[in-house]
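Asks: Sharing a model prediction with you, sequence too.
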Amino acid sequence: MPTGHSHHSQNGQLDSRRFRQVLGRFATGVVAITAVDPMDGQPCGLAANSFTSVSLDPPLVAFCMAYSSTSWPRLRGAKALTVNVLAEHQQAVCAQMATKGGDKFAGLAWTVSPSGNPVLEGALAWLDCAVEAEHPAGDHLIVVARVLQLDTLGEGGPLVFFRGGYGSFNGGFVEPA
């Protein structure tokens, strides 16, 4: 019999801390999803590590959004979104994109994508996308988007998220404080 601990709470649900801890062993890249808020014309954005390619024909990608996200409703209103693939030196950019409220673009250099959205300086690549479908999934929304245009940008290694910390492809992970 395996002696592994079973981490169930009283009602038979998996313990959410344990769920995050175990899933944290799956390394992901990190993206900043940006747009221009059609309501006020201001750039808006958020950081996500749930981004993946879905289909080549048609070209589709997907990412997951928490229902609690205050930035998603602003992004959702834009006719196109831009996915910025973050580089290993952009941990501070990621932290800024992940903050709640405030000017997420303060002090950041960016250019404009063909869709008119921020492309963050130093990102490895960008993809202009249009939301095609949204699927409710627990406390998140799975967003499927069609890629309109895309290109590579900066060089270097990817920003990697692993075991709750950020690092580079060659190791050197920063455990969360």
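Replies: Received, thanks.

Asks: Please count neighbours and contacts with C-alpha atoms only from this point.
Replies: OK.

Asks: Pull the contacting residues for Gln96.
Replies: Lys104, Phe105 (Cα atoms under 8 Å, 6 or more residues apart in numbering).

Asks: Confirm that it sits in a helix.
Replies: Yes. The assignment for Gln96 (DSSP: H, G, I helix; E, B strand; the rest coil) places it in a helix.

Asks: any idea how far Val56 is from Val147?
Replies: Not Val; residue 56 is Leu. Separation of Leu56 from Val147 (Cα to Cα, to the nearest Å): 10 Å.

Asks: In terms of packing, which of these two has more residues around it?
Replies: Val147 (23 against 9; other Cα atoms under 10 Å).

Asks: one step back: residues shared between the contacts of Leu56 and Val147?
Replies: Common neighbours of Leu56 and Val147, using Cα under 8 Å, 6+ apart, do not exist here.

Asks: okay, now Trp110: neighbour count?
Replies: Neighbourhood size, Trp110 [other Cα under 10 Å]: 14.

Asks: Quick check: it touching Gly116?
Replies: No. Trp110 is beyond contact range of Gly116, at 11.3 Å (criterion: Cα atoms under 8 Å).

Asks: The closest residue to Ser113 other than its chain neighbours: which element?
Replies: Nearest residue to Ser113 in three dimensions, chain neighbours excluded: Val119, at 6.0 Å (Cα to Cα, 6 or more residues apart in numbering). Using DSSP states H and E, Val119 sits within strand 118-120.

Asks: got the contact list for the residue nearest the centre of the chain?
Replies: For the chain, Ala48 is the residue whose C-alpha lies nearest the centre (Cα atoms, centre = their mean; 1.6 Å). Counting by Cα under 8 Å, 6+ apart, Ala48 touches Val30, Val31, Ala32, Ile33, Phe63, Cys64.

Asks: go again using 6 Å as the cut-off
Replies: Neighbour list for Ala48: Val30, Val31 [criterion: Cα atoms under 6 Å, 6 or more residues apart in numbering].

Asks: Presented hereafter is structure B, for comparison with structure A:
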Amino acid sequence: MKTALIAPDTAPDFDAARFRDVLGRFCSGITIVTASLDGHLTGLTCQSFTSLSLDPPLVAFAVGVTSRSYPTIREAGRFAVSILAEDQAELATAFAHSGGDKFAGVRWRHEVTGAPVLDGTAGHVECELVEEYPIGDHLLVVGRVVALAGHPDAAPLLFFRGSFGALSAGLEQA
């Protein structure tokens, strides 16, 4: 049974500031999505990243429709998602801004897809773009995982209520 949804911009008395405040209480990891197209490197910081399916292996991320970096990622058709480590807050901030050379001074390498994989991260996932869905002021992008690696000694960079943090205290390796 399909349920009718009320979009936030049409909901009665919708308060965008309250929406941000409440959703900001959800702690998430931070990623940087990167691609390479004809030698041009691009990337963007992304908080909205998730695993989507095990069979087939799919991940998804959300990006604003006004992103200046995403069109290159779309055209490349392949991308890498680097899961940032707790000491990479400056990197997250640098890739969150438009313009400039985001890769200046950043150590990275090409692996399976040709997309830049950032060094020193907690892990990475390389994908082929499968589909994108326009949803509100964002696009939901789905990628099929073709390669991945985790780095067990790295603790993740977290984002909570507009600030970066770490989970390193009390972490036990599996």
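Replies: Received, thanks. Since we're looking at a predicted model, the values are computed, not measured.

Asks: what's the TM-score here?
Replies: Superposed pair, TM-score by TM-score structural alignment, normalised by the length of structure 2: 0.87. Supporting alignment: 162 aligned residues with a Cα RMSD of 2.0 Å.

Asks: hang on, the earlier thing: mind telling me what the residue nearest to Ser113 of structure 1 corresponds to in structure 2?
Replies: The alignment partner of Val119 of structure 1 in structure 2, by TM-score structural alignment, is Val117.

Asks: Give me the neighbour count for that match.
Replies: A count of nearby residues for Val117 of structure 2, using other Cα under 10 Å, gives 27.

Asks: That one reaches Glu111, doesn't it?
Replies: No. Counting by Cα atoms under 6 Å, Glu111 is not a contact partner of Val117 of structure 2; they are 7.0 Å apart.

Asks: Identify the residues contacting whatever helix or strand comes next after the strand holding Val119 of structure 1?
Replies: Later in the chain than strand 118-120 of structure 1, the nearest helix or strand by DSSP H and E is strand 125-137. Contact with strand 125-137 of structure 1 is made by 80-85, 141-153, as judged by Cα under 6 Å, 6+ apart.

Asks: OK, contacts around whichever residue in structure 2 pairs up with Leu86 of structure 1?
Replies: Leu86 of structure 1 maps onto Leu84 of structure 2 when the alignment is built from TM-score structural alignment. Contacts for Leu84 of structure 2 (Cα under 6 Å, 6+ apart) come out as Ile30, Thr31, Thr121, Ala122, Pro156, Leu157.

Asks: burial of the residue nearest to Leu84 of structure 2 when sequence neighbours are not counted, as a residue count?
Replies: Nearest residue to Leu84 of structure 2 in three dimensions, chain neighbours excluded: Thr121, at 4.8 Å (Cα to Cα, 6+ apart). Residues contacting Thr121 of structure 2 under the criterion other Cα under 10 Å number 24.

Asks: Isn't Thr121 of structure 2 up against Gln88?
Replies: No. When contacts are counted by Cα under 6 Å, Thr121 of structure 2 is not listed as touching Gln88 (7.9 Å).

Asks: those helices in structure 1, which residues are they?
Replies: For structure 1, the helices defined by DSSP state H occupy 16-23, 72-76, 91-98.

Asks: Now tabulate those in a markdown table and tack on distance to His135 of structure 1.
Replies: Output for the helices of structure 1, formatted as a markdown table (distance: least, Cα to Cα, whole Å):
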| stretch | distance to His135 of structure 1 |
| --- | --- |
| helix 16-23 | 21 |
| helix 72-76 | 14 |
| helix 91-98 | 23 |
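
Asks: So for Pro43 of structure 1, which of these sits nearest?
Replies: Evaluated over the helices of structure 1, closeness to Pro43 of structure 1 peaks at helix 72-76, with 9.1 Å, by Cα to Cα.

Asks: Spit out the contact partners of Leu14 of structure 1.
Replies: Leu14 of structure 1 sits next to His8 when contact means Cα under 6 Å, 6+ apart.

Asks: just the one 4 residues further on next, same as before
Replies: Under the criterion of Cα under 6 Å, 6+ apart, the contact list for Arg18 of structure 1 is empty.

Asks: Next one: it from Gly165 of structure 1, what distance?
Replies: Using Cα to Cα, Arg18 of structure 1 is found at 16 Å from Gly165 of structure 1.

Asks: what's the burial count for Thr31 of structure 2?
Replies: Thr31 of structure 2: 29 surrounding residues under other Cα under 10 Å.

Asks: In this structure it contacts Glu86, no?
Replies: No. The pair Thr31 of structure 2 and Glu86 fails to qualify as a contact (Cα under 6 Å) at a distance of 11.3 Å.

Asks: which ones are touching the closest residue to Ala115 of structure 2 other than its chain neighbours?
Replies: Nearest residue to Ala115 of structure 2 in three dimensions, chain neighbours excluded: Ala35, at 4.4 Å (Cα to Cα, 6+ apart). Counting by Cα under 6 Å, 6+ apart, Ala35 of structure 2 touches Leu41, Thr42, Ile73, Phe79, Ala115.
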